[in-house]
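A.B. asks: Test case, fold it:
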Amino acid sequence: MHVSFNLAATFDAALKTAATAAGFDAADFSPEVRTADPKHGDFQANGVLPYAKRTKQNPRALAEKLVAALPADVLTGSDVVIAGPGFINFTLKPGALQAWLREFSTRAQLTAGAAVAYSGQTWVVDYSSPNTAKQMHVGHLRSAVIGEAVCRLLAFSGARVIRDNHIGDWGTQFGKIIWAYKQALVTAPADLEAALAAEPLAEFERLYKVGNNAADADPAVLKEAQQELVKLQAHDPENTAIWKRIGEVSFSAFQQIYDLLGIRFDYTLGESFYNDKVDQVYRELTECGLAAESQGALVVFHPEHPRFKEQPFLVRKSDGAANYASTDLATILYRSEHFKADATAYVIDSRQGDHCQQLFLTAQKWFDKTNRKVPHLEHVSFGTVLGEDGKPLKTRSGENIKLKDLLREAVERARRLVDERSSDLPEAERARIAEVVGIGSVQYADLSQNRSSDYLFSWDKMISLEGNTAAYLLYAVARVRSIFRKLDATPGDATTEAGANAIETPAELALARKLVKFSDAVALATSSLRPHFLGLYLYELAGEFSAFYAADKVAVEDPAVRARRLLLCARTLLVLETGLDLLGLRTVNRM
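C.D. replies: Model prediction:
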């Protein structure tokens, strides 16, 4: 049987070949191969039933014809059983399982096998996107960690991925900050510079609050702040210098968070980058008949859409100013023309659902009318992080929790766990393990959830060695590493594995069957852009390994048995470390 990374795809291709040989209408038949309930086998094909219904034939008879026409290597590599009215179940034989484990023995081989799925596609992933002059808080966590995992999954699956941090660095708030900055420069210049030297981003955030409160209280201040914005938009040197300083300190603070989370960006193209590109949007939308003026504003209607019949998409405000819609449309055009993007994933919270729908509808009609290739646009939406009270997570005083403070506390809590369990390790190593476990716990608590749902933030559940947690998975990695240390062996050593005989015990077979399903977990997580499917798989794999380790001793005298069990240990380590890396987590050798 041909061994490919994705065995479900292997069976799918074999069934399509058999369907042609059996006289099926190949264009109308889809095998629909998916992972099976373990009670029934490894993979199940469900496509016979809908095909039989469409063609008014007996599904069981069709399934029998299909199985009879399967290529010989599929039949020698797996047991094939027809169940019920026409489900086709495949159970891999031990030899096929072992062949897959030998074929995919390195990260490079796994990557090469997976890269077939999205090869040739260019994806832009738009994620994180904080506002400058503000500190990142817990509300920024989900976009950052989900977006990074999505990038890694797509890249692993063969896509060319462009990471774009579409920051908020333009708009009315900067007039208020500049006004407050200039006031402080006059009234307390030494205090201003001291604060900017100590905590620059916190100081700009404070200045915004000062300017905003003053503008709310006094129309004269509001007018002055608006004038500061007009000067900035006209490229006034003083105001531009202040604006650039805001951007520099913001990027520096953001990067500290990104470094902790293992996030990098290819581009940071904020709203200001598109400031000179919105006029083309207005002109083309008007010329192609999509946009029209309404009460002084430029709007697009989507009368065919039930929810947007009476809800216009505002692409230019009545005062002539651009808004999110303006820059978002300009961004889609730029990504299409400059990056040649086939698709863009917007990792934005679910509250922006209406905006994304109207944006995508407008872009699709615009591109159609101007004879451009329409890119695939997808809203990777997510829910809210909740506190123990079931409300959005805040401090006791009701403030947003700063993300740097949250991550710091995670490391401190993980350090207590590490000190308790591994006090014999050197201080520097315990500090490093605490950082990996603490940061990873925050990331994984998010990524293990279905992103569409809100989730409850609980320190006790998050940093625990029990349940589906980062600590549990990282401990599984460390435990496999310890096996190789004790036996003075190297994971993946070809000489050791060459002596392995056939997998035979129930625990060995169960672990091998779980390992070959890695490709299915990656495919499901990537196609749905839902990393939790991979997280669940890794948790189940760690459980299978634990059962195997409890049932079958690795350090046995028989060299052939020892070799095959070390092979299983090595592939478990490879898949766990690869999977955790795809989710953005680092691993440790000891815990």
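A.B. asks: C-alpha from now on. contacts and neighbour counts both.
C.D. replies: OK.
A.B. asks: List the contacts of residue 15.
C.D. replies: If you count contacts by Cα atoms under 8 Å, 6 or more residues apart in numbering, residue 15 has them with 31, 66, 70.
A.B. asks: burial count for residue 412?
C.D. replies: The tally of other residues near residue 412 (other Cα atoms under 10 Å) stands at 16.
A.B. asks: quick one on the thing from earlier: redo the contacts of residue 15 as JSON lines? Include neighbour count and secondary structure.
C.D. replies: Shown next, in JSON lines, are the contacts of residue 15 (neighbours: other Cα atoms under 10 Å; DSSP: H, G, I helix; E, B strand; the rest coil):
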{"residue": "31", "neighbour count": "22", "secondary structure": "coil"}
{"residue": "66", "neighbour count": "23", "secondary structure": "helix"}
{"residue": "70", "neighbour count": "20", "secondary structure": "coil"}
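A.B. asks: closest to residue 247 among those residues?
C.D. replies: residue 31 (53.2 Å; Cα to Cα).
A.B. asks: Wait, the closest one touches residue 49, no?
C.D. replies: No: using Cα atoms under 8 Å as the test, residue 31 is too far from residue 49 to be in contact (9.7 Å).
A.B. asks: one more to put side by side:
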Amino acid sequence: MTFPIKSNLPQPTRVYRVGLLVDAAELRGCVDMNLLAEVRKLFAPVLAGFVPDPAQVPDYLDMIKPAANADHGDYQANFAMRLAKVQGKKPPELAKAVVAALPPNDVFESVTVAGPGFINLKLKADWLAAQVRAMAADARLGVAPAESPRKYVIDYSGPNVAKPLHVGHLRSTIIGDALVRLLRFLGHEVIGDNHLGDWGTQFGILLYGYKNHRDEAAFHADPVRELARLYILVRGLFKKEDDEDDEATADDPVKEACRLETAKLHAGDPENVALWKQFMPACLEMLRPIYDRIGVKIDHALGESFYNPMLPGVVEDMLAKGIAVESHGAVVIPNAKGVIPKTEEEQQKEEPPALIRKRDGAYTYTTTDLATIKYRTETWCPNTMLYVVDTRQALHFKTIFAQARRWGYEATEFQHVMFGSILGEDRKPFQTRKGGVAELGDLIDMAVQLALKKYEESYADRKAHGHDVPELTDDVKRDIAEAVGIGAVKYADLSGNRTSDYIFSYDKMLATEGNTGTYMQYAYARCRAIFRKGQIDETRFRTTPPAIVVTHPAERALCLQLLKFEETLQSAATEYLPHYVTGYLWDLAKTFSGLFENCPVLTAETPELRDSRLLLVDLTGRVIHKALDLLGIRTVERM
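C.D. replies: So this is what the prediction gives:
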């Protein structure tokens, strides 16, 4: 990620790197392997004859889902109970009538009615095998691009640039990056925007620190390190070290001095603006190495300073349109319901309004966010704006989105993609051993060091037990540790529902068993090891794939799981929930283990069966590789 700076009135330069991940060559010959869509397609014309309004058919089709219990089948249709009420029939009776109306097809092995009207569906093994063979020959692994692509703007990461990235930025950055990758792979246009905090209170802290506590020689030698030191030093002088509230500074002389430095910057004070311009390259350089290391590239870096010249116009326009009102010298906008509480009783019942201009003429985050919506809408014309920001900002975005729609931006869909907190093992906000919020660089260093240690221990143990383990160079070992350590941190964050808090534990993250990034990377490496051991070129399994021969339940189970790849990605994209992908990977890895344990590959009974199983192994590796890549996680060939 790059952040070049230019300024008349200070503002970061835009960095354009927008594009789709789907190119023309990749689209040629792509196939659609959405099993759920195929099953629903078979029921659609049948249901049209049972529902009173054909427009309601999709609602009923949504009630066809993967079976919760594999013993009952592969998919289950649960619409009979609801439809029976409309038809005035008993659910089992209606379910049997729907089943009887299904036309002959090559998809279902069995369609049975159970209990109060559930329709259990089992797919034919030979049909599954044919779909897997086609999937193997497809560069997109059976995932068709969207028929009606949308344009998204995704706001994520958004650190304050005057201080090092800390663990609090981890979730927004990783979740946002995963959504960008996923939506682009599905054929949508995605614009990533890093809404940098480059104009706020934190710069007042740096300005005060620079003027009163700087080490001139240290600043010239390494401005990045010296600014980081100054920020920590000045924050430590606050009466409440964790408080950056610029509204409550009267009883804290250092904080008050920092607030005044910020006010001078915003007022255009020549000295402070000049220092701001001098600080910015070093501040941005604090961020670049971390973004590079975790493999995150964001298309734009438009910080608060970029929108600063637009703020007066936002307030004037909202006043002119009657959306904002003056109140006790300030300007406010209503809450999400369009209400500005006036009486004490209303204030207790209603959500508060939001300030867009303070009594002293200063503007707020709310004003900046409204300017951002205006700019993004008029510049990029997106269908949807996603804000990957923690749950504590829920009320803020609820108000912002409501007022943006009143302001005239009702054609754009706004979504707050909220997430919970990272907790330590004491279930309190995660901190370093030294106390304070953990810096992201330190966290990553520790994960990589532990990954290298575990690799060395595993290597020594396997060698002691007589296993054939390759001698790797130190550089290769470090690269493996980097991929595994960072992958473990990312996967742990993405593997739970983003709305929940999660406990940060290196031991759990780096475990080689269970639903961890390390285990998924190991599953991929195991796929690759089979081809190395057999000295087999995998190319032909992708260009002219052999027929799939299903002789064991483990082979059928793996075929079915591989073919659920597209429906999983679609669900994850629709609900903005990356943990659907990690859940799929966990099921795929377990299913692959079943094949590995029950079905010899290199020593299969016949050449045809050997080729069939090699294709399944290669395709499993390819799907794991792609799914991890969509989560921003690297794979390694050996572990």
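A.B. asks: so what number do they get for TM-score?
C.D. replies: Once superposed, chain against chain, the TM-score is 0.91 (TM-score structural alignment, normalised by the length of the first structure); 580 aligned residues with a Cα RMSD of 2.8 Å.
A.B. asks: re earlier: out of the contacts of residue 15 of the first structure, which are shared with the second structure?
C.D. replies: Among the contacts of residue 15 of the first structure, the ones still in contact in the second structure (both residues aligned by TM-score structural alignment, their matches' Cα atoms under 8 Å) are 31, 70.
A.B. asks: Which of the contacts of residue 15 of the first structure sits closest to residue 179 of the first structure?
C.D. replies: Looking across the contacts of residue 15 of the first structure and measuring by Cα to Cα, the closest to residue 179 of the first structure is residue 31, at 65.1 Å.
A.B. asks: Map that closest one onto the second structure.
C.D. replies: Using TM-score structural alignment as the criterion, residue 31 of the first structure maps onto residue 61 of the second structure.
A.B. asks: Name the secondary structure element that contains the residue lying closest to its match once chain neighbours are set aside.
C.D. replies: Distance criterion Cα to Cα, 6 or more residues apart in numbering; nearest residue to residue 61 of the second structure, sequence neighbours excluded, is residue 40 at 5.9 Å. Using DSSP states H and E, residue 40 of the second structure sits in helix 35-48.
A.B. asks: By how much does that helix deviate from the first structure on average?
C.D. replies: Compared with the first structure after the fit, helix 35-48 of the second structure shows a mean deviation of 1.9 Å (mean Cα distance after the TM-score superposition for the first structure).
A.B. asks: Please tell me how far the residue in the second structure that residue 576 of the first structure lines up against sits from residue 562 of the second structure.
C.D. replies: Counting by TM-score structural alignment, residue 576 of the first structure lines up with residue 624 in the second structure. From residue 624 of the second structure over to residue 562 of the second structure the distance is 10 Å, taken as Cα to Cα, to the nearest Å.
A.B. asks: swap in residue 372 of the second structure?
C.D. replies: From residue 372 of the second structure to residue 562 of the second structure the distance is 41 Å (Cα to Cα).
A.B. asks: For these two, indicate the residue with more neighbours.
C.D. replies: Neighbour tally, residue 372 of the second structure and residue 562, criterion other Cα under 10 Å: the higher count belongs to residue 562, 27 against 20.
A.B. asks: Return the residue of the first structure aligned against that one.
C.D. replies: In the first structure, residue 562 of the second structure lands on residue 515 (TM-score structural alignment).
A.B. asks: Contacts only, for the corresponding residue of the second structure for residue 401 of the first structure.
C.D. replies: Using TM-score structural alignment, the equivalent of residue 401 of the first structure in the second structure is residue 438. Under the criterion of Cα under 8 Å, 6+ apart, the neighbours of residue 438 of the second structure are 166-167, 430-432.
A.B. asks: Considering those residues, which is situated nearest to residue 53 of the second structure?
C.D. replies: residue 167 (51.8 Å).
A.B. asks: Please name the nearest non-neighbouring residue to that closest one.
C.D. replies: residue 440 (5.0 Å).
A.B. asks: So the one you found sits against residue 163, correct?
C.D. replies: No: between residue 440 of the second structure and residue 163 there is no contact under Cα under 8 Å: 11.4 Å.
A.B. asks: When the two are compared, which one has more neighbours?
C.D. replies: residue 163 (23 against 17).
A.B. asks: Surely the more buried one and residue 231 touch.
C.D. replies: Yes: with contacts counted by Cα under 8 Å, residue 163 of the second structure reaches residue 231, the gap being 6.7 Å.
A.B. asks: Find the residues that touch each one of those two.
C.D. replies: Joint contacts of residue 163 of the second structure and residue 231 (Cα under 8 Å, 6+ apart) are residue 202.
A.B. asks: Give me the most central residue, the second structure.
C.D. replies: residue 175 (2.6 Å; Cα atoms, centre = their mean).
A.B. asks: counterpart of that one in the first structure?
C.D. replies: Checking TM-score structural alignment: residue 175 of the second structure goes with residue 146.
A.B. asks: Same question for residue 42 of the second structure.
C.D. replies: By TM-score structural alignment, residue 42 of the second structure lines up with residue 14.
A.B. asks: who touches its match in this structure?
C.D. replies: Residue 14 of the first structure neighbours (Cα under 8 Å, 6+ apart): 70-71, 74.
A.B. asks: Throw the contacts of residue 438 of the second structure into a markdown table and include neighbour count, thanks.
C.D. replies: Formatted as a markdown table, the contacts of residue 438 of the second structure follow (neighbours: other Cα atoms under 10 Å):
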| residue | neighbour count |
| --- | --- |
| 166 | 16 |
| 167 | 21 |
| 430 | 22 |
| 431 | 18 |
| 432 | 13 |
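A.B. asks: show me the contacts for residue 128 of the first structure.
C.D. replies: So residue 128 of the first structure contacts 140-141, 143-144, 147, 165-167, 347 (Cα under 8 Å, 6+ apart).
A.B. asks: Show me where the stretch 351-500 of the second structure has its helices.
C.D. replies: 365-380, 394-407, 440-464, 474-494 (DSSP state H, counting those that start in this stretch).
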